[in-house]
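Colleague: got a structure for you, letters missing:
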């Protein structure tokens, strides 16, 4: 049997007695429920109190116990929007559990502009010395402690069978921001990846390279593309060489695998579902790693299948060929062709997915909800 699940926000459920029934009507057996999350603006089509929720900053939606955070440099803020409830995750979890829906905690670890602005020394720093406030650097000990405490607090307070980990590594240059004005530079994929390399003090020390030389080379390559149109290309190895690229990948892998290992220990036997992609060059919410050689394999890898169908199938097949760790397909029900969702779900399972998670129960229109129902019925 294939496990079908749907992502949901706490504000989809809290304050709406009919929300659990609507999710159950999709036919899913699992809900991936937001416990700690970044800023977002979301529609809530059926909620009796609101239609738009503007989560202005990253926040913890579980019960915050101040005494458990006093010793940490980073402390998650509480939300102040939508519903007056200091334990929205717990309230939503109780409602879903009462309806027989298996509920896993969805935790965003290193994506927080509010914390990045409060502690700029702990964020990703590019070769120009510019800081990305949205991207906490996981090589920083304070960021690692923050991520582990999030997990510990959720596991201590709630009986959830699994944790879905998002942003368990570095975020980079690509980040939808207020009035984004970077598209006109026509940056190549390689240039975007160069801009995403973190050279903060923690990363610079761990890389075991001549970081001054590396930084200068990155700036030279980027300026040549930005100012003269000479593109870097797609692959970091072509820009930086094998030795430096491998050192970068080794550093990232060591930090991410160490964090996953410690989270697994803190989770007390719960399943760990890691949002990942099989490319150590990648930065973002899905961590870039070598699936075949990752030192701390989770219970399952969650593979994003949000682009065109053929690309999603190819990515799933490639991942299945590279690892024996089970795969969860993260399927976008908000795409351009919702009617094709049942076919895509079936093909993803044939390609190697053992589970499916549909994005997103609260954001989907009636037509997209119907497509999720059809996909669940189609793939058993």
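Modeller: Right, received. Where do you want to start? Predicted model, so just to flag it, every value in this text is computed and none were measured.

Colleague: going forward, measure contacts between C-alpha atoms and count neighbours the same way
Modeller: Fine.

Colleague: so what's the one residue sitting closest to the centre of the chain closest to, chain neighbours aside?
Modeller: Geometric centre of the chain, nearest residue: residue 166, 2.7 Å, by Cα atoms, centre = their mean. Distance criterion Cα to Cα, 6 or more residues apart in numbering; nearest residue to residue 166, sequence neighbours excluded, is residue 108 at 4.7 Å.

Colleague: my read: the residue nearest to the centre of the chain touches residue 109, true?
Modeller: Yes. Counting by Cα atoms under 8 Å, residue 166 touches residue 109, with 6.4 Å between them.

Colleague: ok now the helix or strand where residue 104 lies, how far from the chain's centre?
Modeller: In this assignment (DSSP states H and E), residue 104 forms part of strand 102-108. Offset of strand 102-108 from its chain centre (Cα atoms, centre = their mean, to the nearest Å): 12 Å.

Colleague: now do stretch 331-344
Modeller: Distance, centroid of stretch 331-344 to centroid of chain: 20 Å (Cα atoms, centre = their mean).

Colleague: re the thing from before, who touches the strand holding residue 104?
Modeller: Applying Cα atoms under 8 Å, 6 or more residues apart in numbering, the contact partners of strand 102-108 are 29-38, 93, 96-97, 151, 154, 160-168.

Colleague: if we go to 6 Å?
Modeller: Contact with strand 102-108 is made by 30-37, 160, 162-167, as judged by Cα atoms under 6 Å, 6 or more residues apart in numbering.

Colleague: Out of those, which sit inside strands?
Modeller: When DSSP state E is applied, the contacts of strand 102-108 are split such that 30-37, 162-166 fall in strands.

Colleague: here comes the other one, which I'd like you to weigh against the first:
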């Protein structure tokens, strides 16, 4: 199977050996970040630094003039990725014989939420999630569509992988995160991720819900959970907490907003891209799920994009709903963390890849070539050499 390793520009720029090192893993592609959220990243092999702090979500290239005069616009990177950091890294990776695809993070941006609080998801208690732009708001949707087109179609890129092109919610790997004290479960996470900004309140009304009554219902449903009662998993658990009618109506609104955003963003990328430019989404097959791997309807998203990147580190079962669509030519990329310090199992990559192939995976994604230790990378080289 074709394999690609995720990488940041700062893993490559300033390290003349980086391109060849990644190619020697046995991958054919590098999925290189062009728009990324804030992070603090280890760089265990770079000759100039060991820790990179990306202070805010940013584009890793010079944005063009489409943003002039607009209130919502991408932020340029600071000294962690100066100038056209993406372009410089892409050239080095291409010179090493790798196909380069862009890695674009969209609806995950704490800086945007800090500077423009009204763009953020607001929960039933009135708390804003600054990392989570509300994808129902027209101005936010326009910003995300244009960002997808610009950040995806960079010089030298042969395709793109769009992350967080959908709803983000409560769950977030935040600095010094302290939200695990109550076990919310799948259902509780959904209720805590429902947005009650003015746009979403109006949207719920279009689906027959009174927003204030829905707020009260969500709070009432969560009250026992705060006291330690279990929050049943799965969509059935949401219906049990909120009532099937209200749960279905909220999902209808949110699914419609996510689906149409995905359609519009992918169309914008295709309009800006050359022929044969591949467009994939990081995706989860349950449309009510939130996060970097956005919840989608498998049949719908495979009719829009060329395929999906599916999280498989915790198991390969999420591949099945996509494979069951039987869509010829669709890319089903199984994404495995190969950084042992982040919960990955690079020593099991051969077996995991075979299992993924048996469930319909056509490609592999390896997270992450820049973060992994040399021992982890040795396991990857051995696995890909044997495959």
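Modeller: Sure thing, it's come through. Computed from a predicted model, the values in this text were never measured in an experiment.

Colleague: Drop the TM-score for these two in here.
Modeller: The TM-score (TM-score structural alignment, normalised by the length of structure 1) is 0.92; 371 aligned residues with a Cα RMSD of 1.8 Å.

Colleague: which among the contacts of strand 102-108 of structure 1 gets closest to residue 144 of structure 1?
Modeller: Within the contacts of strand 102-108 of structure 1, the smallest distance to residue 144 of structure 1 is 12.2 Å, found for residue 167 (Cα to Cα).

Colleague: separation between residue 287 of structure 2 and residue 326 of structure 2?
Modeller: 19 Å (Cα to Cα, to the nearest Å).

Colleague: higher neighbour count, those two?
Modeller: residue 287 (20 against 12; other Cα atoms under 10 Å).

Colleague: Looking for the alignment partner of the more buried one in structure 1.
Modeller: By TM-score structural alignment, residue 287 of structure 2 lines up with residue 280 in structure 1.

Colleague: Residues contacting stretch 342-360 of structure 1, please?
Modeller: Stretch 342-360 of structure 1 is contacted by residues 2-7, 313, 317, 320, 327-333, 374-375, 379 when judged by Cα under 6 Å, 6+ apart.

Colleague: Just tell me what residue 361 of structure 2 corresponds to in structure 1.
Modeller: Mapped onto structure 1 by TM-score structural alignment, residue 361 of structure 2 lines up with residue 353.

Colleague: And residue 140 of structure 1? What does it align with in structure 2?
Modeller: So, by TM-score structural alignment, residue 140 of structure 1 is matched to residue 137.

Colleague: Now do the same contact list for its match.
Modeller: With Cα under 6 Å, 6+ apart, residue 137 of structure 2 has these contacts: residue 199.

Colleague: any idea how far it lies from residue 258 of structure 2?
Modeller: To residue 258 of structure 2, residue 137 of structure 2 is 11 Å away according to Cα to Cα.

Colleague: And for residue 363 of structure 2?
Modeller: Distance of residue 363 of structure 2 to residue 258 of structure 2, computed by Cα to Cα: 25 Å.

Colleague: More neighbours: those two, which one.
Modeller: Per other Cα under 10 Å, whichever of residue 363 of structure 2 and residue 258 has more neighbours is residue 258, with 22 against 18.

Colleague: Could you find the closest non-adjacent residue to the more buried one?
Modeller: Once flanking residues are discounted, residue 258 of structure 2 sits nearest to residue 166: 5.2 Å by Cα to Cα, 6+ apart.

Colleague: residue in structure 1 matching that neighbour?
Modeller: Matched to structure 1 by TM-score structural alignment, residue 166 of structure 2 sits across from residue 169.

Colleague: Identify the residue nearest residue 251 of structure 2 in space, chain neighbours excluded?
Modeller: residue 288 (6.6 Å).

Colleague: cool, residue 363 of structure 1 as well?
Modeller: residue 43 (6.1 Å).

Colleague: Give me the number of neighbouring residues for that neighbour.
Modeller: Neighbour count of residue 43 of structure 1, defined by other Cα under 10 Å: 16.

Colleague: ok, now how distant is it from residue 100 of structure 1?
Modeller: Distance from residue 43 of structure 1 to residue 100 of structure 1, counting by Cα to Cα: 26 Å.

Colleague: sorry, back to before: so the residue nearest to the centre of structure 1 is in contact with residue 285, correct?
Modeller: Yes. The pair residue 166 of structure 1 / residue 285 is scored as a contact, 5.4 Å apart, by Cα atoms under 6 Å.

Colleague: Quickly list what's touching both of these two.
Modeller: Counting by Cα under 6 Å, 6+ apart, nothing touches both residue 166 of structure 1 and residue 285.

Colleague: just the helices in the stretch 101-250 of structure 1 please.
Modeller: Secondary structure of the stretch 101-250 of structure 1 by DSSP state H, counting those that start in this stretch: the helices cover 113-118, 141-157, 189-195, 201-207, 211-228, 236-240, 242-266.

Colleague: Compile those into CSV and extend it with columns for distance to residue 74 of structure 1.
Modeller: Shown next, in CSV, are the helices of the stretch 101-250 of structure 1 (distance: least, Cα to Cα, whole Å):
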stretch, distance to residue 74 of structure 1
helix 113-118, 7
helix 141-157, 6
helix 189-195, 25
helix 201-207, 17
helix 211-228, 27
helix 236-240, 32
helix 242-266, 17
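
Colleague: Among these, which comes closest to residue 131 of structure 1?
Modeller: Residue 131 of structure 1 lies closest to helix 113-118 among these, at 9.0 Å (Cα to Cα).
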